[in-house]
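Colleague: Pasting the sequence and the predicted model now:
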Amino acid sequence: MRTEQPKMIYLKDYQAPDYLIDETHLTFELFEDHTLVHAQLVMRRNPAAGAGLPPLVLDGQLLELLSVQLDDRVLSSNDYQIDDSHLTLHPGSEHFSVDTSVKIHPETNTALEGLYKSGSMFCTQCEAEGFRKITYYLDRPDVMSKFTTTVIAEQHRYPVLLSNGNPVGNGPQDDGRHWATWEDPFMKPAYLFALVAGDLWCVEDSFATMSGRNVALRIYVEPENIDKCQHAMNSLKKSMRWDEEVYGREYDLDIFMIVAVNDFNMGAMENKGLNIFNSSAVLARAETATDAAHQRVEAIVAHEYFHNWSGNRVTCRDWFQLSLKEGFTVFRDAGFSADMNSATVKRIQDVAYLRTHQFAEDAGPMAHAVRPDSFIEISNFYTLTVYEKGSEVVGMIHTLLGAEGFRKGSDLYFQRHDGQAVTCDDFVKAMEDANGVDFSQFKRWYSQAGTPRLAVSESYDASARTYSLTFRQSCPQTPDKQEKLPFVIPVEIGLLDAQGAEIALQLTGEVAAGATSRVLSVTEAEQTFTFVGIAAKPLPSLLRGFSAPVKLSFPYDRDQLMFLMQHDSDGFNRWDAGQQLSVQVLQELIAQHQKGETLVLDPRLVTALRSVLGNEQLDQAMVAEMLSLPGEAYLTEISEVADVEAIHTAREFVRRQLAEQLFDGLWQRYQANRAVSKTTVYVAENEHFARRALQNIALSYLMLSGKPEVLAATLEQFESADNMTERLTALAVLVNSPFEAEKALALASFAEHFKDNPLVMDQWFSVQAGSPLPGGLQRVKALMEHPAFTIKNPNKVRALIGAFAGQNLINFHAADGSGYRFLADLVIQLNALNPQIASRQLAPLTRWRKYDDARQALMKAELERIRGSGELSADVYEVVSKSLA
């Protein structure tokens, strides 16, 4: 059992580094049972850190030190101090060099941090603090250096040797080994270092930049995946062009490379010039990847490419500023995806994810500000708050300044801070200076945790022809217990008259009416805005486009929500009105179930969705989104005390009622779209995505009818589909159906056909793990024995255990606590193998306060069992200890 608490690190304690590293020269000698790393660091005293020559404390973990040299002097063990985490030296001058040689063991590195092996390939993951597992270094983002890297390995096993920057030399050695040297001309911190060595094939292309330079593009994969790279390459070229056109950012090296790796803790990594990707985020072909996977690949390729400027050329000073690069870059990739696909559907999907998962994080024990004040393990802060909420904060700046003002601010930011490690304050300051505004109050979004609540009330004065909206903002307490001061909340609104027409908006004191949609800046705890010239009481359309990440409440009745679904010109709010209507109906049914009453569905929901289903002028992707009921996870999030059985029962009741009452419309839509699919070659483009999305959600409803013609259609789609989107949906529909024989045959044939494709088998695992039918835990345990599953691979863990605990709520939250015990056992096992993945799997247990007393006791007991299970990693210790606090 841990006897001492890991050290808490505080933002307030930040100090500039005592020393800087101007040049880093690395040589890697790769062998099968060890690796030798030789490092030469050209260093100097940091003039910003004060006078004198304090000890030089280099970071290092799991390193076997073979030799150390300070300038020309080889040091003995009496000349330095060493412990499990540091090597301390004593420089004798302000300018000096440090040479070290260490032995490491990538072949046994199951944590997948630093240098490790994925199958037969050597690769790295250094963000956030993995570089210290490679060599002794100042492993912090504000120490930036120019890197030259030489890699030496057996030529037959590892014909491809890659690192950051541009290739400057390579050649054979006499012993069957060969070498390659790479030089990165740009200063970068150690977390952006990358190395890959393997037997890889590549797809090549090129890109002409806006200044006329030709950039070589290469995507490296293992040979069996060479046919799955073209979509990623197309996405890369689109990203490069978009960043030039929208942000004026041109790529700066002669070559840009992506490598697909099967074993990877994250989605991808933006290492300068050599992006290392989880294979799930780069490999896509119609037969093996769904539409959602194609869109994910496009978005992640864009995200990592955009980091070249928002993260690499301008990086973060310390890890508390992580959202400086991640929130900004998520905002950038969301804008790209919106331009490449349907902007409204993209916004709907992003907000649905934010409300379900990030809002839950804000309300849980790991709640923290976008720029946190403290942490124990930085890996735990690669969170939805830093990424998705951080993106929303940047989006609010864009909303407040407008597109032109935001571009002026980003131009100044990149110009002012190119080659620097900076803070969130520096980003906001550039926006202020470029536009002559004061964002002092706005910066509370970076420092205050929690999801603000915005309650809105209305008042209409018929005689004065005025309409007033009063906004009251508050923010619940979070674990930091700090007082919450008013935020700046941009609220985009419109007003609709009785016919659904938009009203021109004129506030009191303004000389003329303006646009029909405008942004109100709510800056006070209570604030009223009054509109003049309003002939009759209007219906407000509030928070259009989800202009701020808040929980907004307004006393809409169901008829008003149906009206907004039909008439609101803002696509997002049309969808959101449907979601609010569904929530009201579902909560009514949940209450009926809890009282033991017969469930009765409000017919207005059926009427509203029948209208949506029959509207052939509406984007098919929008129809699919509006037909999607709020998920059980979201219904849990908005519940004071989540009743697992009632939520599941109510939602399934609504699905079956909709399937029955909308059958004809669903069947017509399904047949029409499936007919097009059967005669159309697969294309990874928005119009085709939309058609398949509506086709597949229709099928998922139709199967609830149990009609033989639907079973026949599902089997036809499963057997003859030419793409994974339709095939996997048909499989999922069968898995969740009562047709046991057909289900078993489909699962077996799918597994046999795709047994050699790990990513497709991950989808096979997830479909079964997510099935809410009884016996979920037993299915998952059986699947863990399948030869395609290994607990050492993060993708497998996420696909099976993550899907079960995070999505299959009715089975995971079984009243006997068996799901909780299962997850706790897995976390204890993973803690010793891969602490990052272990801590991330803990999230479902951390929300124990959300449930009834009996489940609270069971979940808390499992957290306590984990805490007492032995030596915990800092990753797991932090999450468990905060969850039990």
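Modeller: Sure thing, it's come through. Note that the coordinates shown come from a computational prediction; the quantities given were computed from them, not determined experimentally.
Colleague: going forward, measure contacts between C-alpha atoms and count neighbours the same way
Modeller: OK.
Colleague: And for residue 118, nearest residue in space, chain neighbours not counted?
Modeller: What sits nearest to residue 118 in space, not counting adjacent residues and going by C-alpha to C-alpha, 6 or more residues apart in numbering, is residue 263, at 5.4 Å.
Colleague: quick check, residue 366 in a strand?
Modeller: No: checked against DSSP: H, G, I helix; E, B strand; the rest coil, residue 366 lies outside a strand; its state is coil.
Colleague: so how far is residue 884 from it?
Modeller: 11 Å (C-alpha to C-alpha, to the nearest Å).
Colleague: Would you mind telling me which of those two has the busier surroundings?
Modeller: residue 366 (24 against 14; other C-alpha atoms under 10 Å).
Colleague: From residue 98, how far off is that one?
Modeller: From residue 366 to residue 98 the distance is 40 Å (C-alpha to C-alpha).
Colleague: In this structure residue 875 contacts residue 835, no?
Modeller: Yes: between residue 875 and residue 835 there is a contact under C-alpha atoms under 8 Å: 5.9 Å.
Colleague: gap between residue 822 and residue 735?
Modeller: Taken as C-alpha to C-alpha, the span from residue 822 to residue 735 is 23 Å.
Colleague: Ok, residue 131 next?
Modeller: According to C-alpha to C-alpha, residue 131 stands 44 Å off from residue 735.
Colleague: Mind checking which of the two has more residues around it?
Modeller: A direct count of neighbours by other C-alpha under 10 Å for residue 131 and residue 735 places residue 131 higher, at 28 against 22.
Colleague: List the contacts of the closest residue to the more buried one other than its chain neighbours.
Modeller: Take residue 131 and drop its neighbours on the chain: the residue closest to it by C-alpha to C-alpha, 6+ apart is residue 114, 5.3 Å away. Going by C-alpha atoms under 8 Å, 6 or more residues apart in numbering, residue 114 touches 124, 125, 126, 130, 131, 132, 133, 134.
Colleague: Comparison target, given below:
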Amino acid sequence: MRTNQPQTIYLSEYRVPAYLVDTVDLRFELFEDGTRVHSTLAVRRNPESDAGAAPLELDGDSLVLESVALDGKALSEGEYEDRGDKLIVESVPEQFELSVVTWIEPQNNTRLEGLYKSSGMFCTQCEAEGFRCITFFPDRPDVMSRFRTRVEADKSAYPVLLSNGNDVERGDLGEGRHFVTWEDPFPKPCYLFALVAGDLVEKRDTFTTCSGRDIDLRMYVEPRNAEKCDHAMDSLKRSMRWDEETYGREYDLEIFMIVAVDDFNMGAMENKGLNIFNSSCVLASQETATDVAFQRIEAIVAHEYFHNWSGNRVTCRDWFQLSLKEGFTVFRDSQFSADVGSPTVKRIEDVNVLRTAQFAEDGGPMAHPVRPASYMEISNFYTLTIYEKGAEVVRMIHTLLGPDMFRKGSDLYFQRHDGQAVTTDDFVRAMEDASGRDLSQFRLWYEQAGTPVLDVSDEFDSGQGIYRLTIRQSIPDTPGQTGKKPQHIPFALGLLGSRGESLPLRLESDSQDAPTERVLELTGETHVFEFHGLNECPVPSLLRQFSAPVRVRYPWTREQMLFLMSHDPDGFNRWDAGQRLAVDVIQSLIGAPKDSSIDARLVAAYRHLISDSSLDQALVANMLQLPSAAYLIELAESADAPAIHEARERVLKHLAIALRDDLVACYRRNLEEGDYAVTPEQIARRSLRNTALAWLLQINDEEGRELAQRQFRNSDNMTDRLGALRALVNSDYEEDRERVLEEFYERFQEDPQVVEQWFSVQAASDRAGQLPQIRALLEHRAFDWKNPNKIRSVVGAFAGQNLAAFHRPDGSGYNFLADQVCRLDDSNPQIAARLVTPLTRWKKFAPAHSELMKSALERIRDKSGLSRDVYEVVHKSLAG
């Protein structure tokens, strides 16, 4: 059972399981007042274990044990011990069959782990340790078994009964009940087990694999969502084809299924053959989902499908290796999204998450390596470090090896470890063996926490035509780690001449034409690179495509940033130069007198972006987004959030006033004719149009107001309708704000996913989302404390996006968040632990704020019966 002082689990203490389970035979009797689970395990001693004739220990959580039998003989209470969290059988033979019957109550399961009910539907979430909430089992990923599952339920209430694998038998049982039996021929860890039972609509399609096999594709949704499946189904088929063509991975079962669930702690889960999705991550239509949602759904569908090989066929040995499957699969889904959309825009999106959120994690009290050395509660380690930084580590291997050798390495990895539970070392070793590269030093990326800092300086010897670039790397101390070793860092570089031309990067050793871009490999603390044959001092284009997850410190001048913003052929670095310029201008205004001038060159740069139709409009749409307040806070030494917000707003309004006519022209130029489509071109046009509209409403422009009202009324898609709603909500037109919010809700109140967007628009707004309004949203009839999406859309959006209101000087925002965390800790500790995050960076802020944040954390710490999940986050935050 849960304890207030959880034990720390260490990677160094890993031991192979004492017993293996070859097959699992499950029978679920689903009733309204509970579920009886019959489990029969074929168990044998692990020949690789040194535990000898150790007792059999099975994990459990919140189970009522009804019976235990060994090889068909019922055991008496003296022959086993039920500790609640463990079922222990002292004396077992080398090989045996264990039968266990447990009773669980899914209808009362608010943690949403194991088997629970959501909107009248039974569903499961077993990763990471949810299977122990269903039946007693060795709940660890290195115990891989073949599952056969029979599901029995009332036929009228639950006509659809699903589990992993292929359905092999079905029939009626009498008294209005029926059953379906599913068999998964592939061994898997229990965290990939899934079960769904409900009254669902089935949408079908087919996919023909590269070998000519026809795969039955099925989506299951509630009847009201029947028209929202097409995009996810199309995304699935694109993912399947891409994985065959790019990685040579063909799907292996006869059926692939997706189920949409409203109440889900995560985004989606890759259970073998039966992916369960949070409804917000899979359902979409033109009328109810934004362009961002369409793109997100495509990426998540791809991610979960790609897990079939990078996570299911080859899984992680233990939870310390979580990035083995998640980092690799995030990299794969990022490749996919870049291939089907804009590679530059995708890279910008990924790096924005890294620099704003993952770097903050790396610099905070919960900092941990991509392969952690210890944890208390595994659910706290589904982090941006595991996922996003883990993906960057794989991306660096791809950069160092090149696409052909990387593909050779991934082929070897899948071939060598199919059906196994392995480690990040096994993945890197496959890359080494395939390519012949020594990646020994590169492994430090998995072992060392923190974001490396690269200090770059340069000089030009005009007499010899030599440009010298000096790069020094260091890694800040993080909790439990000091004195870190230099890491192997790929550093992509270009040099530009005064006319914007790319210059050759000629090393002294080059015997032929030199390339205009190189990937330098940093392995020591300091490197000096010399480039010869230059007639002028170049402007360096550093870390192109963000070739490593590092911070670069270089004394760029505003002239250099403006130059790169206009001329860099690397689209990512062009965007990055614009971001650096905007950051420099905003930072210069923080705490400055109100009449301080704003560099006129910033206005000129943005005017050029808006008016130049020859530029990639998708890139322009991203370049017009000012750096977020969260990113500016991350860059600050001692952040004053209200002052940062004020400076950013001042720059935004200054730009909007100066560019008012350009913004109106941009809006009108990007009005669309023809049918709505989710294409890069149309997405860019809508993004530009809505950015222009948002800027106009920031300065209370009357023409902008009329444009927003017209767009809100007449839009045929959610991107534009929500864009107009957000612009009006963030304006000073209070009457408009109230009216459009009411109209929007009245129109979409029956659609939970759209209502979540409605909540979020208000909670993230410093005008509509002050604490009194946030409290009112929590009392709204559409809000539901049992639904994680609703909680995230109000509490999460307020604390994570509405930084001006959250960081009020009186600390009321911090106390509000502490109240909600304490409330949720009793019902859904996973969600509670994730909501704490904004408070964990208390040391990042100016003293007036940090002390109040710390006090709110201490109040959470002192809550009686604190869950393991929240305990770990809060105690590490206060100690860090």
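Modeller: Sure thing, it's come through. These numbers were taken from a predicted model, which means no experiment stands behind them.
Colleague: Drop the TM-score for these two in here.
Modeller: Comparison of the two superposed chains (TM-score structural alignment, normalised by the length of structure 2) gives a TM-score of 0.99, and 878 aligned residues with a C-alpha RMSD of 1.0 Å.
Colleague: any chance you could map the helices in the stretch 701-850 of structure 1?
Modeller: For the stretch 701-850 of structure 1, the helices defined by DSSP state H, counting those that start in this stretch occupy 708-720, 724-735, 740-754, 758-769, 776-783, 794-797, 803-807, 809-812, 818-833, 835-841, 843-846.
Colleague: Of the ones you listed, which is nearest residue 92 of structure 1?
Modeller: helix 835-841 (39.1 Å; C-alpha to C-alpha).
Colleague: matching residues in structure 2 for the closest one?
Modeller: Under TM-score structural alignment, the alignment places helix 835-841 of structure 1 onto residues 829-835 of structure 2.
Colleague: And the contacts of the matching stretch?
Modeller: Applying C-alpha under 8 Å, 6+ apart, the contact partners of stretch 829-835 of structure 2 are 111, 265, 379-380, 788, 795-796, 817, 820-822, 824-825, 867-870, 873.
Colleague: Confirm residue 455 of structure 1 sits in a strand?
Modeller: Yes: under three-state DSSP, residue 455 of structure 1 sits within a strand.
Colleague: who's in contact with it?
Modeller: 471, 472, 473, 552, 553, 554.
Colleague: For those residues, give me a markdown table that also has distance to residue 702 of structure 1.
Modeller: What follows is these, written out as a markdown table (distance: C-alpha to C-alpha, whole Å):
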| residue | distance to residue 702 of structure 1 |
| --- | --- |
| 471 | 43 |
| 472 | 44 |
| 473 | 43 |
| 552 | 34 |
| 553 | 34 |
| 554 | 34 |
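Colleague: Among the residues you listed, name the buried ones.
Modeller: Buried subset of the contacts of residue 455 of structure 1 (neighbour count, 16 or more other C-alpha atoms under 10 Å): 471, 472, 473, 552.
Colleague: re the thing from before, mean per-residue distance, the match of helix 835-841 of structure 1 to structure 1?
Modeller: Once the two models are superposed, stretch 829-835 of structure 2 sits on average 0.2 Å from its counterpart in structure 1 (mean C-alpha distance after the TM-score superposition for structure 1).
Colleague: which one in structure 1 is aligned with residue 767 of structure 2?
Modeller: By TM-score structural alignment, residue 767 of structure 2 lines up with residue 773.
Colleague: Return the residues in contact with that match.
Modeller: Per C-alpha under 8 Å, 6+ apart, neighbours of residue 773 of structure 1: 736, 811.
Colleague: residue boundaries of the helices in the stretch 151-300 of structure 2?
Modeller: Using DSSP H, counting those that start in this stretch, helices in the stretch 151-300 of structure 2 cover 230-247, 291-306.
Colleague: In contact with the nearest residue to residue 760 of structure 2 once chain neighbours are set aside, which residues?
Modeller: Nearest in space to residue 760 of structure 2, with sequence neighbours left out and distances taken as C-alpha to C-alpha, 6+ apart, is residue 793 at 4.6 Å. Listed by C-alpha under 8 Å, 6+ apart, the contact partners of residue 793 of structure 2 are 756, 757, 759, 760, 763.
Colleague: same question, residue 103 of structure 1
Modeller: 34, 35, 36, 37, 63, 64, 65, 66.
Colleague: Indicate which one of the helices of the stretch 701-850 of structure 1 is closest to residue 602 of structure 1.
Modeller: So among those, helix 809-812 is nearest, using C-alpha to C-alpha, at 24.3 Å.
Colleague: I would like the range of structure 2 that aligns with that closest one, please.
Modeller: Helix 809-812 of structure 1 maps onto residues 803-806 of structure 2, going by TM-score structural alignment.
Colleague: ok, now stretch 711-728 of structure 1?
Modeller: By TM-score structural alignment, stretch 711-728 of structure 1 lines up with residues 705-722 in structure 2.
Colleague: got the end-to-end distance for the matching stretch?
Modeller: The first-to-last residue distance of stretch 705-722 of structure 2 comes to 15 Å (C-alpha to C-alpha).
Colleague: Counterpart of residue 384 of structure 1 over in structure 2?
Modeller: Aligned partner of residue 384 of structure 1 by TM-score structural alignment: residue 384.
Colleague: For that match, give me its contacts.
Modeller: 354, 357, 358, 361.
Colleague: Count the residues that sit near the closest residue to residue 424 of structure 1 other than its chain neighbours.
Modeller: Using C-alpha to C-alpha, 6+ apart and skipping the chain neighbours, the partner closest in space to residue 424 of structure 1 is residue 324 (5.2 Å). As a burial measure, residue 324 of structure 1 scores 30 neighbours (other C-alpha under 10 Å).
Colleague: I'd say residue 324 of structure 1 and residue 423 touch.
Modeller: Yes: contact status for residue 324 of structure 1 versus residue 423: in contact at 6.6 Å, counting by C-alpha under 8 Å.
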